[in-house]
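Peer 1: Just need the structure, nothing else, for what follows:
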Amino acid sequence: MTDLNPNLHPNLHRIAGQAVDGAIGRGLTVATGESLTAGMLAAMLADTPGASEMLQGGVVSYQNAVKVDVLGVPRELLDAVGSVDGQVAAAMAAGARRICGADIGVSTTGVAGPEPHDGKAVGTVFIGLATADGSTSYGYAFEGSRPEIRALACAAALERLLEALSS
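Peer 2: Modelled structure (predicted):
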């Protein structure tokens, strides 16, 4: 069981269930690369019955060294833009997809607070998505406490995963 309070985002388990069912239904596998959510995304998927049929694995890359050394995010990119950036999120998703051998990679990076980070405001979040067609990212500006921002980021990542599974 995850330590995520379901009251922070009451639809989280439902969305995770839909993502697991969608991946299984299409015969696709998923991997995660998480900074901001530190494993919550993978845990939400794994809490869903049947997840073992679609969840390949995940990497918690809280530190930039892990983003570079494990996920393959270019160090020059991190030096230029910091860890909270759409290009970084896209590279994290692509790295998770590659190293876990998955069809889809999804990633999270952002600032949960209480202080800004890398010149980015609290609530700034990027979700990365990688498929065989390439990688992209989506930016968000969330408001709330640290746990609320992390829950919202997890929900956004699951929703982007659902969109990828629907296309």
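Peer 1: rest of the way, CA atoms for contacts and neighbours
Peer 2: Will do.
Peer 1: which SS state does the residue positioned nearest the centre of the chain fall under?
Peer 2: Nearest residue to the geometric centre of the chain (C-alpha atoms, centre = their mean): residue 107, 2.8 Å. Here residue 107 is recorded as strand under DSSP: H, G, I helix; E, B strand; the rest coil.
Peer 1: Grab the longest helix from the chain for me.
Peer 2: Longest helix of the chain, by residue count under DSSP state H: helix 146-166.
Peer 1: which strands and helices sit next to that helix?
Peer 2: Here helix 146-166 touches helix 12-26, helix 40-46, strand 104-110, strand 124-131, going by 3 or more C-alpha pairs under 8 Å, 6 or more residues apart in numbering; DSSP states H and E.
Peer 1: most tightly surrounded among these?
Peer 2: Of all those, strand 104-110 has the most neighbours on average by mean count of other C-alpha atoms under 10 Å, namely a mean of 32.
Peer 1: Check which helices and strands it is in contact with.
Peer 2: The contact analysis (3+ C-alpha pairs under 8 Å, 6+ apart) places strand 104-110 against strand 30-34, helix 86-100, strand 124-131, helix 146-166.
Peer 1: contacts for it?
Peer 2: Residues outside strand 104-110 that contact it (C-alpha atoms under 8 Å, 6 or more residues apart in numbering): 28-37, 83-85, 89-90, 92-97, 123-132, 153-154, 157, 161.
Peer 1: Proceed likewise with the subsequent sequence, for comparison:
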Amino acid sequence: MATAAEVLQAARYWGVKIATAESCTGGLIAGALTDVAGSSDVFDRGFVTYSNAAKVEVLGVRQETLEAVGAVSEEVARQMAEGALAASTATLAVSVTGIAGPGGSEFKPEGRVCFGLAQAGKATLVETVDFGPLGRAEVRRATVDHALVLMARALT
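Peer 2: Next up, the predicted model:
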């Protein structure tokens, strides 16, 4: 577990600027980071790209990718994170796209979230976590917590 304050402290130490690209969390990761006083020295910006059109227009996600694999995919998470890095002054960007619920399907169940972590000069990390049908609020909370852990690991 990592807190937003710990992520910000590590980013500050390493001189890293952070951006977020969020779909299923609707800005909650950015909110967690900016809840911490003084975060403006390391948090650059957050992108809430809930619709597919926003993902394409704001972050440069390829329409072909969305059509081929859908928004809840590691490919889209990668493009979102890389797009956030390119559209900001950040050197670290985290992205999330998933199904908070209710709903889902056999192939993309409720609670599935794809994460992307892009860093300047490094290969983009992507992973999928199946949190399960915890309910919308819990899936979103778990997603924020996991995104903070990913950022903390990248900063150590």
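Peer 1: thinking again about what came up before, what are the buried residues along the longest helix of the first structure?
Peer 2: 148-162, 164-165 (16 or more other C-alpha atoms under 10 Å).
Peer 1: How about stretch 77-90 of the second structure?
Peer 2: Neighbour count says stretch 77-90 of the second structure has 77-86, 88, 90 buried, by 16+ other C-alpha under 10 Å.
Peer 1: what about the corresponding residue of the first structure for residue 40 of the second structure, how many neighbours?
Peer 2: Aligned against the first structure by TM-score structural alignment, residue 40 of the second structure finds its counterpart in residue 52. By other C-alpha atoms under 10 Å, the residues close to residue 52 of the first structure number 15.
Peer 1: now residue 52 of the first structure: how far from residue 163 of the first structure?
Peer 2: Separation of residue 52 of the first structure from residue 163 of the first structure (C-alpha to C-alpha, to the nearest Å): 21 Å.
Peer 1: Any figure for the gap between the residue lying farthest from the centre of the second structure and residue 11 of the second structure?
Peer 2: In the second structure, counting by C-alpha atoms, centre = their mean, residue 106 sits farthest out from the average C-alpha position, at 23.5 Å. Noted for residue 106 of the second structure: a distance of 39 Å to residue 11 of the second structure, by C-alpha to C-alpha.
Peer 1: what range in the first structure matches stretch 75-82 of the second structure?
Peer 2: Using TM-score structural alignment, stretch 75-82 of the second structure corresponds to residues 87-94 of the first structure.
Peer 1: What is the mean deviation of the matching stretch from its aligned residues in the second structure?
Peer 2: For stretch 87-94 of the first structure, the mean deviation from the second structure after alignment is 0.7 Å (mean C-alpha distance after the TM-score superposition for the first structure).
Peer 1: right, and residue 139 of the second structure touches residue 100 too?
Peer 2: Yes. Between residue 139 of the second structure and residue 100 there is a contact at 5.4 Å, judged by C-alpha atoms under 8 Å.
Peer 1: quick one: common contacting residues for the two?
Peer 2: Taking C-alpha under 8 Å, 6+ apart as the criterion, residue 139 of the second structure and residue 100 both touch residue 111.
Peer 1: which residues touch residue 153 of the second structure?
Peer 2: With C-alpha under 8 Å, 6+ apart as the criterion, no residue contacts residue 153 of the second structure.
Peer 1: What's the match for it in the first structure?
Peer 2: Counting by TM-score structural alignment, residue 153 of the second structure lines up with residue 163 in the first structure.
Peer 1: Please consider this matter closed, and thank you.
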